[in-house]
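S.K.: what's the 3D shape of this:
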Amino acid sequence: MKILRGCAIAAAVPVLLLGGLFALEACTGPSGELTAQEVAGVWKGSGGGRVEFDGDGTFTMSGIPQSAIEFSFIDPPPGKGNLSGRGEWNLRGDDDRSGTIELSFAAAGSFSDDSASTLLQVEETGDRPKLYFDTDPDKGYGYTIRREAGEPLRIR
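M.R.: Sure thing, here's the model as predicted:
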C-alpha cells in the first residue's frame, strides 16, 4: 500500500504544478499576438471610435475618447472630448508577431506636434480580434476596439 500511495503522490505533483501554471497564466491576462496583416484594417469601438491601420504602417483615428489614451512623455492634448489624428504604427518587439502595437502620432488633428505616442495591447485574437488602450493598471483593460468582420487587408 505504501508503494501505491507514493506513486499516486509522485503522479499528482506534476499535474498540480501544470494546473498552477495554467491558472497563473489566466491571472496575468491574454498573451495573444497578431501579425501586421492581422492588424491592418478598420477597427471600431463604442461611441463611434475608429482606428484604420494601413498595411504601409500608417494609421488614422477618430472618435477615440481622450481618457482612453495614456500618452508617453508629453502632456495630453487639451480638452476632454474625442481625439482624432494620424501617424505611424508598428508591432512592438518582434517584427513578425506581437501583443503590443505602438502608435506614433503626427502633427495633425488633435495633436499639435509629433511627440505623442501610445500603446495598444491585444486582448483577443481569432476571427474578430480585439485591442485595448491600456490606461489603468488597476482596471485590466481600457477602451477597446474590435476589427470589423470581413474587412479586407490593406497592404500597400
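
S.K.: okay, CA-based contacts and neighbour counts for the rest of this
M.R.: OK.

S.K.: what packs against the lengthiest strand in the chain?
M.R.: In the chain, with assignment by DSSP state E, the single longest strand is strand 82-91. Strand 82-91 makes packing contacts with strand 58-65, strand 100-105 when contacts are defined by 3 or more C-alpha pairs under 8 Å, 6 or more residues apart in numbering; DSSP states H and E.

S.K.: here's the other one to compare against:
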Amino acid sequence: MTAVFLLGMGGCFAALTERPEKIERTRIAGTWTGDGGARVVLRADGRFEMSGIPRSAVHFAFSDPPSGDGRLSGSGTWEPAHDGDKVDDITLYIAAGGSFTDTQVGSLGVAEGGQDPVLYFSTDIDKWYGFEIRKTRT
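M.R.: Model prediction:
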C-alpha cells in the first residue's frame, strides 16, 4: 500500500510573501542538514537517505505515523519537478524500512536557490515552507 505524507513545520519563512526562485538541477545532489542533526543526502544517481528528521515536524495524511516523538530515518529515490534546468520541487519516494513500515511519498520544496540554497519539507500545498535543510559546502 502506498501512502502519502508531508514533512515539515520546523522553521518557517513567515516574513516571505512569495515563493522564491528555483534551484539549478545540477546543484541538488549533495548533503543537506537541518536543526537537531537532521540530514538528507541526495545522490546524483537518484537515490537518497535521510536521518534525524524531527518526528514533531511530520504530518501524515493517509497513514498512521510511527510511534514515539523521536527522529525519523529512511531511504529511497528522488525525482525533481523542473522547468528546463530549474527545479522547484523534489519528490521523495521513501521505501519501507527505517522509520517507515509502508512506502511513502514526500516532497521537498526550494526556499532559496541562490549561493546558499535552502530546501524545506513541505507540509501543506497552500503553504510553501516547512522544516528547513541547507546544503553543506564541501
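
S.K.: looking at the helices and strands packed on strand 82-91 of the first structure, which is buried most?
M.R.: Counting by mean count of other C-alpha atoms under 10 Å, strand 100-105 has the highest mean neighbour count of these, with a mean of 21.

S.K.: which residues touch that strand?
M.R.: 33, 85-93, 111, 114-122 (C-alpha atoms under 8 Å, 6 or more residues apart in numbering).

S.K.: could you check how far the equivalent of Asn82 of the first structure over in the second structure is from Asp124 of the second structure?
M.R.: Aligning on TM-score structural alignment places Asn82 of the first structure opposite Arg71 in the second structure. Per C-alpha to C-alpha, to the nearest Å, Arg71 of the second structure is found 20 Å from Asp124 of the second structure.

S.K.: more neighbours: the two, which one.
M.R.: Ranked by neighbour count (other C-alpha atoms under 10 Å), Arg71 of the second structure and Asp124 place Arg71 first, with 18 against 14.

S.K.: what about the helices in the first structure?
M.R.: Secondary structure of the first structure by DSSP state H: the helices cover 2-27, 36-39.

S.K.: most packed of the ones you listed?
M.R.: helix 36-39 (a mean of 21).

S.K.: tell me, it lands on which residues of the second structure?
M.R.: The aligned range for helix 36-39 of the first structure is 25-28, by TM-score structural alignment.

S.K.: just the endpoints, please. Distance across stretch 136-150 of the first structure?
M.R.: 31 Å.

S.K.: still on that earlier bit, can you give me how far the longest strand of the first structure is from the chain middle?
M.R.: Put simply, strand 82-91 of the first structure sits 14 Å off its chain's centre (C-alpha atoms, centre = their mean, to the nearest Å).

S.K.: output the helices and strands packed on strand 82-91 of the first structure in TSV, with distance to Thr144 of the first structure appended to each entry.
M.R.: Output for those, formatted as TSV (distance: least, C-alpha to C-alpha, whole Å):
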stretch	distance to Thr144 of the first structure
strand 58-65	10
strand 100-105	13
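
S.K.: Gly47 of the first structure is nearest to which of those strands?
M.R.: Comparison of those against Gly47 of the first structure by C-alpha to C-alpha identifies strand 58-65 as nearest, at 7.5 Å.

S.K.: filter the contacts of strand 100-105 of the first structure down to the buried ones and hand me the PyMOL line.
M.R.: Buried members of the contacts of strand 100-105 of the first structure can be picked out in PyMOL with the line below, counting by 16 or more other C-alpha atoms under 10 Å:
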select buried, resi 33+85+86+87+88+89+90+91+92+111+116+117+118+119+120+121+122
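
S.K.: quick check: closest non-adjacent residue to the residue nearest the centre of the first structure.
M.R.: With distances taken as C-alpha atoms, centre = their mean, Gln121 lies nearest the centre of the first structure, 1.7 Å away. Closest residue to Gln121 of the first structure apart from its sequence neighbours, by C-alpha to C-alpha, 6 or more residues apart in numbering: Thr100 at 4.6 Å.
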